[in-house]
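# no sequence on hand, only this structure:
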């Protein structure tokens, strides 16, 4: 009996030591925790309008602080997509690594953002984006607007383009709703971007957006309407080239 008790005591002591070593190990408890550069998923309250957004903090930009002199970048999305698209493509992480604060939102009624009555009109959509910029603390960001999100971005550009450091329309809808004279008045630097296999919205948007006086055009080869999905490396190269020349 004394021998059995001694062995049991040693086993219990060994188990206790193993447990203590686990707790003291530098990797202990990391499972289930977000990594230092994980995407922040937060419900953002814009007045009474909750909006879901994604933002990646990485490297020296941890905490959402961008490098001096580099504009913030706000990503909208197309009808079949959400803010998750820009996370999955690595776009948010890429820009964070380059020193930009990059944020992607779910537009009202998409992804994790609930519907909002105010965005039923163009004026309401302008007010919506204005409030989003205020609540996110984004001053003169670059606005990225693919496809359906043109219904939000274009009226904002024409009404408050001076609040943007740059504009990147990616085959947006709604370009025919405005006259050439309206586009002529906008002084926001613009990168008109579309895939060369987009035979519909890409060229159609170009016909209207070419009236923006400070525009340049980038055509992504062998890419369709969602050119950023078809050729992400080419898309990222064009986007970063545009961002780097902004002042």
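Received the coordinates, thanks. Predicted, not measured: the structure shown is a model, and the values here were computed from it.
# every contact and neighbour count from this point should use C-alpha atoms.
OK.
# quick one: the residue nearest the centre of the chain from residue 172, how far?
With distances taken as C-alpha atoms, centre = their mean, residue 104 lies nearest the centre of the chain, 2.6 Å away. Distance, residue 104 to residue 172, using C-alpha to C-alpha, to the nearest Å: 17 Å.
# equivalent analysis for residue 54, please.
Counting by C-alpha to C-alpha, the gap from residue 54 to residue 172 is 22 Å.
# second structure follows, compare the two:
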């Protein structure tokens, strides 16, 4: 705004008398150049503009045109004519353009230094030859405007490109990290489970049974009804297609943090199927693929749930395997319907302290009590209660915790197969 007002005022200035070329004109140009250079930064203010104007021309030459507004604002920007030079009004109008560049640099519109005074903006300390253009406001050439605009663009483009590259790099890095975590998390979980299980799945032992040409598969099925019950069962496939002989049936329950898939991943279903047993693992209500059911909220409902499972699966006196939380289902069922079972394997089940020694002594089925050496909670408590069973045998797996069958699968399978062999 100051530059535009200065340009308008200079149009009304009288044409000054021509002056002799000399050292005074050159000194004035040098002072003006230094003042304009100090004002290219963003911190330039109106007071600094007045100082620069004063430094550029403290004593204007005689005959130079003055701005008519000087007398109106002695404290303002034109208290000393910053736009007057040795050559009068044409130079004053050129300096109005310089002031416009300085104001643009102050507001952030122009970020590049001012072009040389004697070139781009047409300031000649000696004045225009022959007095041409005297009394007229000189205008900045289009080349100078293009140079100033190009300078600002050249300095702004690298900063913008660097900012875009940095943000794009962070975005790509975040996507890569997310993708790597998505790929690695399943593998890490599987590795942790394998480490807890103590090693790979047991090797098939079909050759020991004389069935070298047989293999096994585990299928997931559902018992229809309300509620539906999902389960996994191992099947023995024979090349000749001969029917499988009569087998001892084994029914697996699971703990609080597990499902029927735990016995499949551990290799227990495959191992028992290859050993000639019918192995089935249930998903209790609200676990795995079995929907929640009100049957699990009461003791009578839990006993009825197991009774229904045995009926629907057509199990004839199976061996019941019950770890941890599933004791809420197995212990009352054993006490109420123990005659329907061939045997009972208790792996540190819960709820054993809720029943008396007299109730346990009425159970006459063979029982294997399994616990971990480091399980000083449920392992010790269940062992003390279940010792009241008349036909029990206890096995403590060394250096194992509560889920001893996961930490020591080989030892657990060895003890289980030995117990099942005794039942046959």
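Arrived safely, thanks for sending. Everything numeric here is computed off the predicted structure, so don't read it as measured data.
# report the TM-score for the pair.
Superposed pair, TM-score by TM-score structural alignment, normalised by the length of the first structure: 0.81. Supporting alignment: 209 aligned residues with a C-alpha RMSD of 1.8 Å.
# re earlier: looking at residue 54 and residue 172 of the first structure, which one has more neighbours?
Neighbours per residue, other C-alpha atoms under 10 Å: of residue 54 of the first structure and residue 172, the larger number sits with residue 172, 28 against 21.
# so what's that one up against?
Residue 172 of the first structure sits next to 145, 146, 147, 148, 149, 150, 151, 201, 202, 205 when contact means C-alpha atoms under 8 Å, 6 or more residues apart in numbering.
# residue contacts, the second one?
Residue 146 of the first structure makes contact with 76, 77, 78, 169, 170, 171, 172, 226, according to C-alpha under 8 Å, 6+ apart.
# one more time with 7 Å, if that's ok
76, 77, 78, 169, 170, 171, 172 (C-alpha atoms under 7 Å, 6 or more residues apart in numbering).
# how about the third one?
With contacts defined as C-alpha under 7 Å, 6+ apart, residue 147 of the first structure is in contact with 78, 170, 171, 172, 173.
# which of those lies closest to residue 10 of the first structure?
residue 78 (63.8 Å; C-alpha to C-alpha).
# counterpart of that closest one in the second structure?
Counting by TM-score structural alignment, residue 78 of the first structure lines up with residue 255 in the second structure.
# next one: residue 239 of the first structure
In the second structure, residue 239 of the first structure lands on residue 416 (TM-score structural alignment).
# again, but for residue 174 of the first structure
Aligned by TM-score structural alignment, residue 174 of the first structure pairs with residue 351 of the second structure.
# over to residue 200 of the first structure?
Checking TM-score structural alignment: residue 200 of the first structure goes with residue 377.
# element containing residue 194 of the first structure, please.
Residue 194 of the first structure is part of strand 190-195, with elements assigned from DSSP states H and E.
# that strand: average distance to aligned residues in the second structure?
Mean deviation of strand 190-195 of the first structure relative to the second structure after superposition (mean C-alpha distance after the TM-score superposition for the first structure): 0.4 Å.
# what's the next helix or strand after that strand in contact with?
Later in the chain than strand 190-195 of the first structure, the nearest helix or strand by DSSP H and E is helix 201-209. Here helix 201-209 of the first structure makes contact (C-alpha under 7 Å, 6+ apart) with 171, 172, 175, 176, 180, 194, 195.
# ok now helix 201-209 of the first structure, how far from the chain's centre?
Between the centre of helix 201-209 of the first structure and the centre of its host chain there is 23 Å, according to C-alpha atoms, centre = their mean, to the nearest Å.
# and that helix, how far from the second structure on average?
Comparing helix 201-209 of the first structure with its match in the second structure after superposition yields a mean distance of 0.5 Å (mean C-alpha distance after the TM-score superposition for the first structure).
# mind checking how far residue 411 of the second structure is from residue 405 of the second structure?
Distance of residue 411 of the second structure to residue 405 of the second structure, given as C-alpha to C-alpha: 8 Å.
# okay, those two: which has more neighbours?
Legend: neighbour count by other C-alpha under 10 Å for residue 411 of the second structure and residue 405, higher for residue 405 (25 against 15).
# what lines up with the more buried one in the first structure?
Alignment note: residue 405 of the second structure maps to residue 228 in the first structure; criterion TM-score structural alignment.
# mind listing what that match touches?
residue 235 are the contacts of residue 228 of the first structure under C-alpha under 7 Å, 6+ apart.
# before we move on, what about residue 193 of the first structure?
168, 169, 170, 171, 217, 218, 219.
# try it again at 8 Å.
For residue 193 of the first structure, the contact set (C-alpha under 8 Å, 6+ apart) comprises 168, 169, 170, 171, 202, 217, 218, 219, 220.
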